[in-house]
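**Q** Sequence and computational prediction follow.
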Amino acid sequence: MTLKPDWLRVKAPHWERVGNVKEILRDLSLNTVCEEASCPNIGECFNAGTATFLIMGPACTRACPYCDIDFEKKPQPLDSTEPTRLAEAVRRMWLNHVVITSVNRDDLPDGGASQFVHCINAVRSVSPHTTIEVLIPDLCGNWNALEIILEAAPEVLNHNTETISRLYWRVRPQGNYERTMELLQRSRQISPSTYTKSGIMVGLGETDAEIRQVMQDLRAVDCDILTIGQYLQPSQKHLQVAEFISREQFAAWKVFGEKLGFLQIISSPLTRSSYHAEQVRELITRHPR
C-alpha cells in the first residue's frame, strides 16, 4: 500500500462559507464537479465563493476508472431551465470567473455542445463581466460540435489530457490521446482569441520523461495553460495510486513548462483542472488577444 504523505493533507475549510455556497447550489438544483468528483479542494474553493458547475449530469456515459462521477445512472434528457439556474448562481455568488464542465454525453448527437452554448449565453446575459471557462469532453471527435461551442466565445476552452499516451487504454479507455491533441489544436485554429487549457494527473505509473513528452505535445498544438496534479484514489474500486510525487518534482515540471512557453502552468500535488482558475483574468490582462 502506498502511504499518503503528510503534505497532501487538506486544511479544514470555513464551513459557514461552504454552507452558503452549498445552500445556493441546492436551492437552484445545480451540480458541481467539486462534489460529484470528490475534489480535495472543495473547502478552499467554496470558501472563496467559487465552484465548477457540472451540467447535463450527474450521470456519465463513460466509465473512466479514475473518476468518481457516477456512470451507473441512466443519463436524463437535457433540462432547458439549467442554463438559467446556473446563471442565477453566478449572479448570487458574484463570480468574476466561472468554470462550466459536463459529464460525457455520448448519447447526444452533439455531445451536449448546444447546452454549453445556452449556459454561456445565460451567464453573459446576467453577468457580462464574468469570464467564462468551459471544460469540455472530447465530443467523440465531432468538430462541428466543437465549433458550435467556440462560436459562443468562451474566454477559455479546457479539455483535459489526463494522462500519458501509454496509459490511455487503462486510465481513459473510451478516450483517445491523439483525438485530445487534435481537439486542442482545432480549438486554436477555429478561435485564435480563445485561450486553450489542459490538465494531467500524475502518480499512475508514468515516468518523468513521459510527462515531459505530454507537455511538449501540448505546446506543439499551442496549448496556453496547463495544470498538473497528484492522482488520488476516490475509492477502493478505482485505480490505485502507483506513486506519490514529491513537491520538488512538481516544481521542476513547472519550470520546464515555463521554458516550453506555457502562458500559465499550475503544478502541485493538490492541483486540479479548475484549481485557481480565476487567475486566468490576470493572464488575459498580461497576454491580451
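**A** Structure's in. What do you need? Numbering: from 1, shown residues only.
**Q** from here on, contacts and neighbour counts on C-alpha atoms
**A** Will do.
**Q** what about I228, which helix or strand?
**A** Following DSSP states H and E, one finds I228 within strand 225-230.
**Q** The helix or strand following that strand packs against which elements?
**A** Reading on from strand 225-230 to the C-terminus, the next helix or strand found by DSSP H and E is helix 247-260. Contact partners of helix 247-260 among helices and strands, from 3 or more C-alpha pairs under 8 Å, 6 or more residues apart in numbering; DSSP states H and E: helix 208-220, strand 264-267.
**Q** Next, the buried residues of helix 247-260.
**A** Using 16 or more other C-alpha atoms under 10 Å as the test for burial, helix 247-260 gives F250, W253, K254, F256, G257.
**Q** Grab the nearest non-local neighbour of the fourth one.
**A** On the basis of C-alpha to C-alpha, 6 or more residues apart in numbering, the spatially nearest residue to F256 that is not a chain neighbour turns out to be R212, at 7.9 Å.
**Q** L260 versus the one you found, what's the distance?
**A** To L260, R212 is 10 Å away according to C-alpha to C-alpha, to the nearest Å.
**Q** Go ahead and confirm T32 touches I42.
**A** No: T32 lies out of contact with I42 (C-alpha atoms under 8 Å); the separation is 9.8 Å.
**Q** what's the burial count for Q185?
**A** 18 (other C-alpha atoms under 10 Å).
**Q** And it, how far from A122?
**A** Q185 is 27 Å from A122, by C-alpha to C-alpha.
**Q** And for N158?
**A** Counting by C-alpha to C-alpha, the gap from N158 to A122 is 19 Å.
**Q** The two: which has the busier surroundings?
**A** Per other C-alpha under 10 Å, whichever of N158 and A122 has more neighbours is N158, with 29 against 20.
**Q** I figured the more buried one hits R188, correct?
**A** No: counting by C-alpha under 8 Å, N158 does not reach R188; the two are 11.3 Å apart.
**Q** Which residues are in contact with each of the two?
**A** Residues touching both N158 and R188 (C-alpha atoms under 8 Å, 6 or more residues apart in numbering) are T196.
**Q** Would you mind listing the residues in contact with H118?
**A** The contact partners of H118, taken as C-alpha under 8 Å, 6+ apart, are P83.
**Q** Just say helix, strand or coil for it.
**A** When classified by DSSP: H, G, I helix; E, B strand; the rest coil, H118 comes out as helix.
**Q** do the same with I200
**A** Assigned with three-state DSSP, I200 falls in the strand class.
**Q** next, the one to line up against it:
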Amino acid sequence: MKTKNILFGLFAITTLFGCKENEKKTVSASEEISKTVALATVPKNWVKKRVENTKTRLTASEAGKVVWNAMEAHGGLEKWYDNGPISFRFKYQPLDGSTPRDTYQSIDTWRSRARHYQVGDSTQQCGWDGENSWIIAKDSTSFAYDTRFWALTPYFFMAQPFVLDGKGVNLELLPQKKHNDSVQDVVKVTFDAGTGDAPDDYYVLYFDAQTHKLTVIRYIVSYPGYFEKGKHLPEKFMTLHGEQTVEGISFPKTYKTHWLKEDETAGEHITNITLSNTEFKPNLESDYFNVPNEAKVTEGL
C-alpha cells in the first residue's frame, strides 16, 4: 500500500468528525491520526482487515493453504505486521570471489520501503522510498552492485512466507518432495505482469509437511537491469539453517545457496548468508524511509 493511499484513507477518516457538534472528537481523532502518520506502523484495524483478506484468499486453494499454514507456523501474519518495521544485518558472502554485500537495513514491512547502512561505514547508505532508489556514497566504488535491485532483495528472502500476502502473487501446488529425509509440501510462486521490477522471477518453496516451516527456496534472477527479456540466471537452491525467534516471529540464522542439479537437489555451494541483529522497531518514524536531502536518486530500469 503506497503512502499516498494511506494519507487519503486518513483524510477520509477525519471527515467523519467534521461537524460542529463533534468538534472535540475532531481534535482527538486528528491527534491520533497525526501519531499514526508520524510512525511507519499502521492502525491495528488496518492490519486485521489485511490479514482477514489474505486468509480468505489463501485458504481458497490448496497451494494457498500451505502458505497460510506456513505464515501461522512462523508466528502469524497479524503479529508480523503488528510488530512494525524490521531491522537486521544481512551478510552475503559469495564463494566465487564476486562482490560481498554486508549492510544493516531497516524495512517498512507495510509499504515495502528500505534503508541500508554499510557495515563498517554508516555514512554510506542506500534505499528505496517506494518509488525511487537512492544512494549516499563517497565514490562510484562504494556500492559495486545495483542498489535498486538489492534494496529489497534481502528482505524478500528473510521475510518469507509473509511477503506472499500481496496482490499479483500466483501460487501452484507441486508434488511433495523429500529434503533432509523429511516430506516437504512444495509451492511454486509466480507473479502477474507488472508486479515489481522482475515479474518473470519465480520461486519454488519447500515447507516441512509436519512443522509447516520453510526449509528451501529455489529461485531464478531475471532482473531487467541484469538480463534481457526472457533470460535469467540458472535456478538456485537455497537451504535455510538454524532458527531465531524475535517478538514471536521465526527466522533462520543462516542460508546456503547452491546451483540446482538436474535431479532438483543442491549442487555446487556458491554463497553463504548470515542473518543477525534482527529486531522490530515499532517506534520508527515514517519519514526515516524518505529520500535524504543529501542523497542521489539513481537511474530507473
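**A** Structure received. Keep in mind it's a predicted model, so treat the numbers as computed, not measured.
**Q** so what number do they get for TM-score?
**A** Superposed pair, TM-score by TM-score structural alignment, normalised by the length of structure 1: 0.28. Supporting alignment: 130 aligned residues with a C-alpha RMSD of 6.1 Å.
**Q** hang on, the earlier thing: could you dump the buried residues of helix 247-260 of structure 1 to a markdown table with distance to E23 of structure 1?
**A** Formatted as a markdown table, those follow (distance: C-alpha to C-alpha, whole Å):
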| residue | distance to E23 of structure 1 |
| --- | --- |
| F250 | 35 |
| W253 | 38 |
| K254 | 37 |
| F256 | 41 |
| G257 | 39 |
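**Q** Let me know the closest of those residues to F116 of structure 1.
**A** Comparing the buried residues of helix 247-260 of structure 1 against F116 of structure 1 with C-alpha to C-alpha places G257 closest, at 29.8 Å.
**Q** Would you check how far apart the closest one and R188 of structure 1 are?
**A** 19 Å.
**Q** What of K254 of structure 1?
**A** 23 Å.
**Q** same question, N31 of structure 1
**A** Relative to R188 of structure 1, and taking C-alpha to C-alpha, N31 of structure 1 is found at 29 Å.
**Q** And for A252 of structure 1?
**A** 27 Å.
**Q** if I've got this straight, T26 of structure 2 is in a helix?
**A** Yes: secondary structure of T26 of structure 2 (three-state DSSP): part of a helix.
**Q** Looks like it contacts E32 (just checking).
**A** No: T26 of structure 2 is not in contact with E32 according to C-alpha under 8 Å; the separation is 9.9 Å.
**Q** of these two, who's got more company?
**A** More neighbours surround T26 than the other of T26 of structure 2 and E32, with 19 against 12 (other C-alpha under 10 Å).
**Q** Ignoring the adjacent residues along the chain, who's closest to R57 of structure 2?
**A** G64 (7.5 Å).
**Q** Tell me which stretches of the stretch 101-250 of structure 2 form helices.
**A** Secondary structure of the stretch 101-250 of structure 2 (DSSP state H, counting those that start in this stretch): helices at 147-150, 153-158.
**Q** Make a markdown table from those helices and add distance to L173 of structure 2 and mean neighbour count to it.
**A** A markdown table is the format used below for these (distance: least, C-alpha to C-alpha, whole Å; neighbours: other C-alpha atoms under 10 Å):
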| stretch | distance to L173 of structure 2 | mean neighbour count |
| --- | --- | --- |
| helix 147-150 | 28 | 19 |
| helix 153-158 | 20 | 16 |
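**Q** could the ones you listed be laid out in TSV, adding distance to T245 of structure 2?
**A** TSV is the format used below for the helices of the stretch 101-250 of structure 2 (distance: least, C-alpha to C-alpha, whole Å):
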stretch	distance to T245 of structure 2
helix 147-150	25
helix 153-158	13
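**Q** Stretch 47-66 of structure 2: end-to-end distance?
**A** Stretch 47-66 of structure 2 end-to-end distance (C-alpha to C-alpha) = 21 Å.
**Q** Flag every buried residue along that stretch.
**A** Residues of stretch 47-66 of structure 2 classed as buried: V47, K48, R50, V51, T54, K55, L58, A63, G64, K65, V66 (neighbour count, 16+ other C-alpha under 10 Å).
**Q** Sitting in helices, which of those do you find?
**A** Counting by DSSP state H, these place V47, K48, R50, V51, T54, K55, L58, A63, G64, K65, V66 in helices.
**Q** which one among those gets closest to P175 of structure 2?
**A** Taking C-alpha to C-alpha as the measure, P175 of structure 2 lies nearest A63 of those, at 10.8 Å.
**Q** didn't that closest one look like it was pressed against N170?
**A** No: here A63 of structure 2 does not reach N170: they are 9.4 Å apart, not a contact under C-alpha under 8 Å.
**Q** Can you tell me which of the helices and strands packed on helix 247-260 of structure 1 is most buried?
**A** Mean neighbour count (mean count of other C-alpha atoms under 10 Å) peaks for strand 264-267 among those, with a mean of 21.
**Q** Give me the helices and strands touching that one, please.
**A** Counting contacts by 3+ C-alpha pairs under 8 Å, 6+ apart, strand 264-267 of structure 1 packs against strand 225-230, helix 247-260.
**Q** For the last one, which outside residues touch it?
**A** The set of residues that contact helix 247-260 of structure 1 without belonging to it, under C-alpha under 8 Å, 6+ apart, is R212, M215, Q216, R219, I228, Q264, I265, I266, S267, S268, P269.
**Q** Could you check the angle that helix makes with helix 208-220?
**A** Helix 247-260 of structure 1 runs at 30 degrees relative to helix 208-220, counting by axes from the mean of the first three to the mean of the last three C-alpha atoms, to 10 degrees.
**Q** Alright, I will stop here.
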